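Asks: below is the sequence, then the predicted model.
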Amino acid sequence: MAEIDPDAKRRPASVKELKAMSHPLRVRIIRLCGDHELTNKQLADRLGVDPGTVYYHVRQLVDAGFLEPAEVRTGESGALEKPYRSTGRSWWLSVQLEDLDTSQGFAPVEAFQQELAEAGPASIASYARFALHLSPEDVAELDRRIVAVIDEYVETDTERAHLPAHGGIFLLHRTPD
């Protein structure tokens, strides 16, 4: 299999895009709308938050290009529903960590923690915990290789849409010692 350069498909995130992804609730909304077209009410029910709060966050995600309106549909009660779907655009952004403040950098981690807590320990399919001694070049190479593998799966995910969805996060950090 040919090696893929993940940076070839990515572009730097704009300030507006960074801000839109700086809240854990917005990160979760993007992911949920990637699985299904959902309304503000459905998102609020799923996330356990007020519909007005969801509406505010959805508007920011639409404005940043991460969500788009899907076709209006008739709900179970006969009322018209306005669902949203993910554009998939957030995956192909390159985020420079030095451009983030502390709260922005932790939003994806907080969203992942919330999703994992909701799914429960039995949902874990694989786990690897490690400590490595790496140069800055080693860190860049490890990141490039892992992201390339993940990108291969992302690009072909529609072929497996009938299978159970799995979430994950790859995070490499310096230890405090």
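Replies: Done, it's in.

Asks: from here on, contacts and neighbour counts on C-alpha atoms
Replies: Fine.

Asks: so which residues of this protein form strands?
Replies: Listed in chain order, the strands of the chain (DSSP state E) span 11-12, 67-69, 73-74, 80-81, 84-86, 93-94.

Asks: buried deepest among those, which one?
Replies: A comparison of these by mean neighbour count, using mean count of other Cα atoms under 10 Å, puts strand 84-86 on top with a mean of 24.

Asks: mind checking how far that one is from the chain centre?
Replies: 13 Å (Cα atoms, centre = their mean, to the nearest Å).

Asks: just checking, what packs against it?
Replies: helix 24-35, strand 67-69 (3 or more Cα pairs under 8 Å, 6 or more residues apart in numbering; DSSP states H and E).

Asks: would you mark the buried spots in the longest one?
Replies: Read it as helix 24-35. Counting neighbours by 16 or more other Cα atoms under 10 Å, one finds that the buried residues in helix 24-35 are 24-34.

Asks: so which of those is the closest to residue 53?
Replies: Nearest to residue 53 among the buried residues of helix 24-35, counting by Cα to Cα, is residue 25 at 9.5 Å.

Asks: that closest one contacts residue 111, correct?
Replies: Yes: if you go by Cα atoms under 8 Å, residue 25 and residue 111 touch, sitting 6.7 Å apart.

Asks: adding another structure so you can compare the two:
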Amino acid sequence: MKHKDTSEHDALHDMLVINEQQKKLLQSALRITIMHALGHEPRTAKQVADQLHKTPGNVHYHIQRLYEGGLLELADTRTQGGIVEKYYKAKGTRFHYPGSKEDGMQEAESVMDWFSRLHLSAEELKEFRKDLITLLERWEKRTGESDEYAVSIRVARISSEQYE
């Protein structure tokens, strides 16, 4: 009898299932970073901008797109000195896009399709790749009579034109 690993169950439970439109909204390292900044406690766009060392207008724009796309919730509204402050909270910081399954893959519940966008220097990219290879090799060396899973990882630099 197979037992579902509770840590895997918790990891999948903690993931926010997103649709195609939301996936497109998250195709920005800055937006992923904003989601993490709003992941644990509600904050204003100004507070997030200060934390990330970005301009408030730029962060506010991205927060509005994420909110309109259903990835953020309005947690609180406060008035300070005649100014309305809106506090947003992320609905999740890890995302699962079910999409379509590939040939040979089982039902959608067993497909784990994670994605993210990262800001990496050339040196950080080398370290990231090394970490991924080490992780995969550790698991590839294992043998046993267990279920087989396909693993596909793509790391690609995004051209600056895609941000405009």
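Replies: Happy to help now that I have it. Just so you know, these numbers come straight off a predicted model, no measurement behind them.

Asks: in the first structure, which spans are helices?
Replies: In the first structure, the helices defined using DSSP state H lie at 15-20, 24-35, 40-47, 51-63, 102-119, 136-155.

Asks: closest one to residue 3 of the first structure among those?
Replies: Nearest of the helices of the first structure (Cα to Cα): helix 136-155, 7.6 Å.

Asks: residues making contact with the closest one?
Replies: With Cα atoms under 8 Å, 6 or more residues apart in numbering as the contact definition, helix 136-155 of the first structure has outside contacts at 3-6.

Asks: can you rerun that using 7 Å?
Replies: 4-6 (Cα atoms under 7 Å, 6 or more residues apart in numbering).

Asks: between those residues, which has the most around it?
Replies: Within the contacts of helix 136-155 of the first structure, neighbour counts (other Cα atoms under 10 Å) peak at residue 6, which reaches 19 neighbours.

Asks: please name the residues that touch that residue.
Replies: Residue 6 of the first structure touches 144, 147-148, 151, counting by Cα under 7 Å, 6+ apart.

Asks: between those, which sits nearest residue 46 of the first structure?
Replies: residue 151 (27.6 Å).

Asks: before we move on, back to that, what's the most distant pair in the buried residues of helix 24-35 of the first structure?
Replies: 24 and 34 (15.5 Å).

Asks: got JSON lines for the strands of the first structure, with distance to residue 140 of the first structure too?
Replies: JSON lines is the format used below for those (distance: least, Cα to Cα, whole Å):
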{"stretch": "strand 11-12", "distance to residue 140 of the first structure": "16"}
{"stretch": "strand 67-69", "distance to residue 140 of the first structure": "30"}
{"stretch": "strand 73-74", "distance to residue 140 of the first structure": "46"}
{"stretch": "strand 80-81", "distance to residue 140 of the first structure": "45"}
{"stretch": "strand 84-86", "distance to residue 140 of the first structure": "29"}
{"stretch": "strand 93-94", "distance to residue 140 of the first structure": "13"}
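
Asks: mind checking how far the residue in the first structure sticking out farthest from the centre is from residue 55 of the first structure?
Replies: For the first structure, the C-alpha farthest from the mean C-alpha position belongs to residue 78; by Cα atoms, centre = their mean, that distance is 32.0 Å. In this view, residue 78 of the first structure and residue 55 of the first structure are 21 Å apart by Cα to Cα, to the nearest Å.

Asks: check residue 61 of the first structure too.
Replies: For residue 61 of the first structure, the distance to residue 55 of the first structure - Cα to Cα - is 10 Å.

Asks: those two - which one has more neighbours?
Replies: Just comparing residue 61 of the first structure and residue 55: by other Cα under 10 Å the higher neighbour count belongs to residue 61, 23 against 16.

Asks: alignment lookup: residue 18 of the first structure to the second structure.
Replies: For residue 18 of the first structure, the aligned residue in the second structure is residue 23 (criterion: TM-score structural alignment).

Asks: hey, which of the helices of the first structure is tucked in deepest?
Replies: Neighbour counts (mean count of other Cα under 10 Å) averaged over each of the helices of the first structure peak at helix 24-35, with a mean of 20.

Asks: just to revisit the earlier point, okay if I get the contacts of helix 136-155 of the first structure as JSON lines plus distance to residue 87 of the first structure?
Replies: Formatted as JSON lines, these follow (distance: Cα to Cα, whole Å):
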{"residue": "4", "distance to residue 87 of the first structure": "22"}
{"residue": "5", "distance to residue 87 of the first structure": "22"}
{"residue": "6", "distance to residue 87 of the first structure": "19"}
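
Asks: right, I'll leave it there.
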